[in-house]
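**Student:** I need the structure of the sequence given here:
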Amino acid sequence: MTEINENQQFLTDLEKKLWNAADKLRSTLDASQYKHTVLGLVFLKYVSDSFYIRQDQLKAQFQDPEHDYYLDPEDFDGADSEEYQQELNTELEERDYYTEANVFWVPQQARWKFLQDNNKTVIGGAEITLADGTKKKFSSIGHLIDNALDAIEAVNPKLKGVLNKLYTRLQIDQTKLGELIDLVATIPFKHQSLDSKDILGHVYEYFLGQFALAEGKKGGQYYTPKSIVSLIVQMLEPFKGRVYDPAMGSGGFFVQSEHFIKAHKGRIGEVSIYGQEYNHTTWQLAAMNMVIRGIDFNFGKEPANTYTNDQHPDLRADFVMANPPFNMKEWDTGVKDDDPRWVYGKPPSGNANFAWLQHMLYHLAPNGSLGLLLANGSMSSNTKGEGDIRKALVENDLVECMVALPGQLFTNTQIPACIWFLTKNKGERTSATGRKLRDRKGEVLFIDARNLGYMKDRVLRDFTQDDLNQVTETFHAWQCSPDCHSREGGNLLEYADEPGFCKSVKLPEIQKHDHVLTPGRYVGAVAEEDDGEPFAEKMARLTSQLKTQFKESDRLEAEIKNNLAGLGYDV
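**Tutor:** Predicted coordinates for the structure are as follows:
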């Protein structure tokens, strides 16, 4: 088995174990409560494991004569002396050793071992002796967990107000909460070939997906399938500059941007992260997602409505990516009709699709690019001025690429979706990644990806990496000049229209279709292979063949009737 397959098997086994075991605990909490109960404990387990991994590294360095941190036992009457062991333990508790390696400093009463050692003890209340010798009273397991989160917040200012301290208030049997701690303890954040952050990301992503299913439409507001996030990130290549998501959910676009940058040997420090989210608990999840990865971020002063309380009014981002709620109604309460964002027309009250799109354009830098996931209706609807807004976007040459997606990609909705890619500059220039872009003024690329992907289970569809690469490489080849190179250094394939999949279309043709942007209208059908037989001859041959088959059918029917009559049946 290859390393990739072994890693995938490890993650799959982990998924099954966690969800099956957690099933018995979910009966006492609804899905939305359970979501934050589990993810808060997963967070505590992760930061503790990372702390312990760093502690083991330090211990080895303190005992390595070749390392700068070496503690010479001869200075302490030998390695077995009490003085040496005390000094070693003191050094292992120095916070700077952890922060220099971008590892969370975790106070003793927030470490997983402390929780596991004491979670059964505090049921009904108990006094616990802390590492510094002081005693503290705990009223319950929930109190023990909230205390751990408080302790982490106190020494990690970026998390102030972010962690969801709800365990004391949970209406749940204490022994059940103790079982949940024991369950989360089985999540291994140490693996021979997988990074601990990747394991954490997978656990988070898996749980978020399952919670989206459990909570229905509402639960999926913060969850975008990883493959769709990856596709948008691969196509936009947010390699450096300002990255913005005005409907960020749990921060999936930012996490995938980090993966892209690292995979292409870039520096995460060259990217500035900006986001906004209305839901308070989801805003907290996003902040936790960033902090554990060491990504600096600006999510505004508070969770807020993007339309009525824009947290980044002066931002002009180089890359804007979002998956806002589809076809959102009554979005404009408190929004002025003459809002400066509505450059191309006021969006209707009954649907926020073009409000999201124009908000993102408003915050886009002159050479910026955006990718927006919307319902398919946005490509063709003429309801209450939507057609006029779409026409204005096309006529102002802002639309760069339209991608139609297959159905059944989302856990929370069956609404078919598409991706809009827009830019304010289609002129010849060099992209943020160093790619030479050709002059694409007056052109739009249409990609019909509805036939890509595979069914990962009975209800959900997904893309393979080859599917993602096919769409991405088509887009980049279309964008680029003939001598353009890929990020990996090789030449990109020269772009060519492919019937049934992609077509580069000029503005006059789009005008003929009344500015409808559905890819299927333009890419046509897959070309069938020419067998060399003239149409007239083929039609005559097939007609003759059909007559012969009709005659044979009549003969067989008569024979069957005769046989049945011989058996005494009246037919």
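
**Student:** Every contact and neighbour count from this point should use C-alpha atoms.
**Tutor:** OK.

**Student:** Show me where the stretch 301-450 of the chain has its strands.
**Tutor:** In the stretch 301-450 of the chain, strands defined by DSSP state E, counting those that start in this stretch lie at 317-322, 364-375, 399-404, 417-423, 429-430, 436-437, 443-448, listed in chain order.

**Student:** Show me what the third one is packed against.
**Tutor:** Yep, that's strand 399-404 we're talking about. Strand 399-404 makes packing contacts with strand 417-423, strand 443-448 when contacts are defined by 3 or more C-alpha pairs under 8 Å, 6 or more residues apart in numbering; DSSP states H and E.

**Student:** now that strand and strand 417-423, what's the angle there?
**Tutor:** Compare the direction of strand 399-404 with that of strand 417-423 by axes from the mean of the first three to the mean of the last three C-alpha atoms, to 10 degrees and you get 170 degrees.

**Student:** if we can go back for a sec, so for Thr543, which of the strands of the stretch 301-450 of the chain sits nearest?
**Tutor:** For these, the distance to Thr543 is smallest for strand 443-448, at 34.7 Å, taking C-alpha to C-alpha.

**Student:** Single out the most deeply packed of the strands of the stretch 301-450 of the chain.
**Tutor:** Of all those, strand 317-322 carries the top mean neighbour count, a mean of 26, counting by mean count of other C-alpha atoms under 10 Å.

**Student:** related to what we said a few turns ago, could the strands of the stretch 301-450 of the chain go into CSV alongside distance to Gln549?
**Tutor:** As requested, the strands of the stretch 301-450 of the chain are exported to CSV (distance: least, C-alpha to C-alpha, whole Å):
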stretch, distance to Gln549
strand 317-322, 57
strand 364-375, 47
strand 399-404, 41
strand 417-423, 44
strand 429-430, 63
strand 436-437, 58
strand 443-448, 38
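
**Student:** Would you do the same for the sequence below? I want to compare the two.
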Amino acid sequence: MFVEVTMGAEALATSAEIARIAGKDRALIGNWRRRHADFPQPVGGTTASPLFSLREVEAWLQENKPDVRLSPEGKLWHALKALGDDLRLAQVLAATGAFIALVRNGEWQTLAHLSDEALETEVPAVVRKIFRGRAVFPSRLPAGTGPLLRDLAALARQQGAASLFEYFTTRFLEAQQRSYAASPPVLAELMSALVGSLPRTLLDPACGTGTLLVAAAEGNRRLLGQERDADLAQVAAIRLALSTDHAVVGIEDSLHADAFDGEQADAVMCNPPFNERDWGPDELAADPRWEYGLPPRMESELAWVQHGLAHVKPGGAVVILMPVTAANRRSGRRIRANLIRKGALRGIIDLPSSMASTAGIPAHLWLLAKPVPGSMPPPTVWFASAAENRIAEIASAWTAYLREPTAEPSIGQLVATMDLLDDDNDLTPARYLTGDGWDPTTVQSLTGEINDLLERIRQLLPREPRPDPLAVSLTTVGELAHAGILEIHRPGKDEQLWSEAKDLVVTPQADRLDVEVARQPTVLATQQTLIRINRRDVEPEFLAGFLRSAHNLLPSGGSSSGIRKELRKAIIPRLPSPEVQRTYGTVFRQLEEMRTALHEISGKGELLTRLALDEITRASRA
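**Tutor:** Sure thing, here's the model as predicted:
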């Protein structure tokens, strides 16, 4: 049966998204646009990434390419996206999951006979009653979503509730990869393989949408997850509920409000948030979890490592993703030394950036085990390099190392613990993997990522004349604050400051202001400043662009109070019409995206050239 999807709000998609749901190559969509004058025109987006009406595209396909059909799940996803902007997409996904769970559990049968208008009122009431406040769901659905609910119910019954929700979650993570550094499926597969099949209770204390736990769901294994973002926690809970009857997901930050305090799991898997400066070093200074040392303010990841070790039984495993800098930062050398000296750190795996994160951030996997009281620490630490096609080999080599930590490994190198306990305690795998860095799969992955970034940069390069200079007088951030148009906030000593969507988060750099438009709630660091805009006719990207410019250079040095004063003096144009602000905001956003892409390609290019250099010099020594 083919489900015809009825669009409610206008569903929009890029050419790449159209190609995906049509099962065609992206280049073919571009070819149709060039060759057919009647192909639908863009209705939104930017010059580099135009948006098309799916309704118009589908009508054109039926007229001109009747053999090409848009997938029903693809059309449904874009119809769901149309219900909320990018900032609310997690809420839309969470609510969609709650409804799919309702369909799977059979409650839909009592609702299906209602009119569309009645569904929009009754479905929220039923969901709230069933989940008893444990699900994020609107009290009333937008008018016109009744047909969409029927299509969701029909497709969930046809494809299976778990399969359909996994599809939606995958599309969400792809669309939000700049906001959520999610775990790629191949990383989840590797981490699950490293944990093995023996652990009966498995914990992920920063589970996000639950990708790691879903990958490890098997048999009667008990799965525990915790996530501080309520929407993502609900997505994780529903994904797990559709896969197993033995899962619990808590909400809140694990470091500050541990939902499983006292729980001793058999293993912990975790992809924690990286580089969080205000993770709680002051209020958690005396916490008993810091058996290996108080984590430095700049080393939030070492807090997560010790949180994981505190939550496993003696001999229990901890597999945790870590930024590459955690292996050699001087601030963390004392804790690294203690982890090695006491036998907790057993191995580190170097990962290709594409395998480590959807954001393309290079990372390592740290493999730890909670020491068994009275046992001798192992004499070696295992270092290896991973590639997507070597998961089974790596897992097998890890299992063999755990059985005999002195036997020659089939993959990687063993390093004596005494050789790691020098002044730096540098645990970077490349130092010990002579010749292992040049892996064809890694190089191919890096090359592909660089080519993708180059294409993205080419799309973002300015092609149109820049906006005309604004013929308006100037004002300052302080004057706008005095007029009530915006507010300026700084984190307090004893309380956290959270950003909201469309807030400006300002971080002083060496000479300029680094200004980010918030896409999701985040905790501000102590040196950051938040600008909250109080009027809907003010475009955040417009303000952000002018604040980043050379007109607002910072004096070198100075106290935080001095920087606050300088921010209030920052010069911006008096606000023009919303249309003009949006024009400038679009240009500023594209420039910021290009800057980010250039920074990312620089890091990947540096890694690729180092790998090539190390391989050439290794060959010359042979």
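
**Student:** Can you calculate the TM-score here?
**Tutor:** Aligned and superposed, the two chains score 0.58 in TM-score terms (TM-score structural alignment, normalised by the length of the first structure); 375 aligned residues with a C-alpha RMSD of 3.5 Å.

**Student:** could I get the helices and strands packed on strand 399-404 of the first structure as JSON lines with distance to Trp356 of the first structure?
**Tutor:** As requested, those are exported to JSON lines (distance: least, C-alpha to C-alpha, whole Å):
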{"stretch": "strand 417-423", "distance to Trp356 of the first structure": "11"}
{"stretch": "strand 443-448", "distance to Trp356 of the first structure": "21"}
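
**Student:** Who are the contact partners of the aligned partner of Asn164 of the first structure in the second structure?
**Tutor:** In the second structure, the residue equivalent to Asn164 of the first structure is Val136, according to TM-score structural alignment. Taking C-alpha atoms under 8 Å, 6 or more residues apart in numbering as the definition of contact, the neighbours of Val136 of the second structure are Gln91, Ala94, Ala95, Ala230, Asp231, Gln234.

**Student:** mind checking what the fourth one lines up with in the first structure?
**Tutor:** Ala230 of the second structure maps onto His280 of the first structure when the alignment is built from TM-score structural alignment.

**Student:** ok, now the first one?
**Tutor:** Matched by TM-score structural alignment, Gln91 of the second structure corresponds to His36 in the first structure.

**Student:** How many residues are close by Pro325 of the first structure?
**Tutor:** 19 (other C-alpha atoms under 10 Å).

**Student:** ditto for the one 3 residues further on
**Tutor:** A count of nearby residues for Met328 of the first structure, using other C-alpha under 10 Å, gives 15.

**Student:** From what I see, it and Ala352 are in contact.
**Tutor:** Yes: using C-alpha atoms under 8 Å, Met328 of the first structure makes contact with Ala352 at a distance of 5.1 Å.

**Student:** if we can go back for a sec, can you tell me how far the match of Ala230 of the second structure sits from Val271 of the first structure?
**Tutor:** Taking C-alpha to C-alpha, to the nearest Å as the criterion, His280 of the first structure is separated from Val271 of the first structure by 25 Å.

**Student:** higher neighbour count, the two?
**Tutor:** Here His280 of the first structure and Val271 are compared on neighbour count by other C-alpha under 10 Å; more neighbours surround Val271, at 22 against 14.

**Student:** Do I have it right that that one meets Val243?
**Tutor:** Yes: A contact is recorded between Val271 of the first structure and Val243 when judged using C-alpha under 8 Å, the distance being 6.9 Å.

**Student:** all strands of the stretch 401-550 of the second structure, in order?
**Tutor:** Shown for the stretch 401-550 of the second structure, the strands assigned by DSSP E, counting those that start in this stretch span residues 413-416, 474-476, 486-489, 504-508, 513-517, 529-533.

**Student:** Who are the packing partners of the last one?
**Tutor:** Meaning strand 529-533 of the second structure. So strand 529-533 of the second structure, by 3+ C-alpha pairs under 8 Å, 6+ apart, packs with strand 486-489, strand 504-508.

**Student:** and among those, the most buried is which?
**Tutor:** For those, where neighbours mean mean count of other C-alpha under 10 Å, the stretch averaging the most is strand 504-508, with a mean of 21.

**Student:** equivalent range in the first structure for that strand?
**Tutor:** The counterpart of strand 504-508 of the second structure in the first structure, using TM-score structural alignment, is absent.

**Student:** Please tell me how far that strand is from the chain's geometric centre.
**Tutor:** In terms of C-alpha atoms, centre = their mean, to the nearest Å, the centre of strand 504-508 of the second structure is found 21 Å from the chain centre.

**Student:** Which one of the helices and strands packed on strand 529-533 of the second structure lies nearest to Leu87 of the second structure?
**Tutor:** Of all those, the one in closest proximity to Leu87 of the second structure, counting by C-alpha to C-alpha, is strand 504-508 (14.2 Å).

**Student:** okay, the angle between that closest one and strand 513-517?
**Tutor:** When the same axes, to 10 degrees is applied, the directions of strand 504-508 of the second structure and strand 513-517 differ by 160 degrees.

**Student:** what angle separates strand 504-508 of the second structure from strand 529-533?
**Tutor:** The directions of strand 504-508 of the second structure and strand 529-533 differ by 150 degrees, with the same axes, to 10 degrees as the criterion.

**Student:** Can you spell out which helices and strands pack onto strand 504-508 of the second structure?
**Tutor:** strand 513-517, strand 529-533.

**Student:** okay if I get those strands as CSV plus distance to Phe383 of the second structure and mean neighbour count?
**Tutor:** As requested, these are exported to CSV (distance: least, C-alpha to C-alpha, whole Å; neighbours: other C-alpha atoms under 10 Å):
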stretch, distance to Phe383 of the second structure, mean neighbour count
strand 513-517, 37, 21
strand 529-533, 41, 22
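
**Student:** can you redo the ones you listed as CSV with distance to Asp253 of the second structure?
**Tutor:** Written out in CSV, the entries for those read as follows (distance: least, C-alpha to C-alpha, whole Å):
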stretch, distance to Asp253 of the second structure
strand 513-517, 23
strand 529-533, 22
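
**Student:** quick one: which of those strands is nearest Arg289 of the second structure?
**Tutor:** Going by C-alpha to C-alpha, the one of those nearest Arg289 of the second structure is strand 529-533, 31.1 Å.

**Student:** The first structure: matching residues for that closest one?
**Tutor:** Alignment of strand 529-533 of the second structure against the first structure: no match, by TM-score structural alignment.

**Student:** From Asn164 of the first structure, how far out is the match of Ala230 of the second structure?
**Tutor:** From His280 of the first structure across to Asn164 of the first structure, the span is 10 Å (C-alpha to C-alpha).

**Student:** Ok, Thr333 of the first structure next?
**Tutor:** Where Asn164 of the first structure is concerned, Thr333 of the first structure sits at a distance of 29 Å (C-alpha to C-alpha).

**Student:** same check, this time on Phe138 of the first structure
**Tutor:** As judged by C-alpha to C-alpha, Phe138 of the first structure and Asn164 of the first structure stand 19 Å apart.
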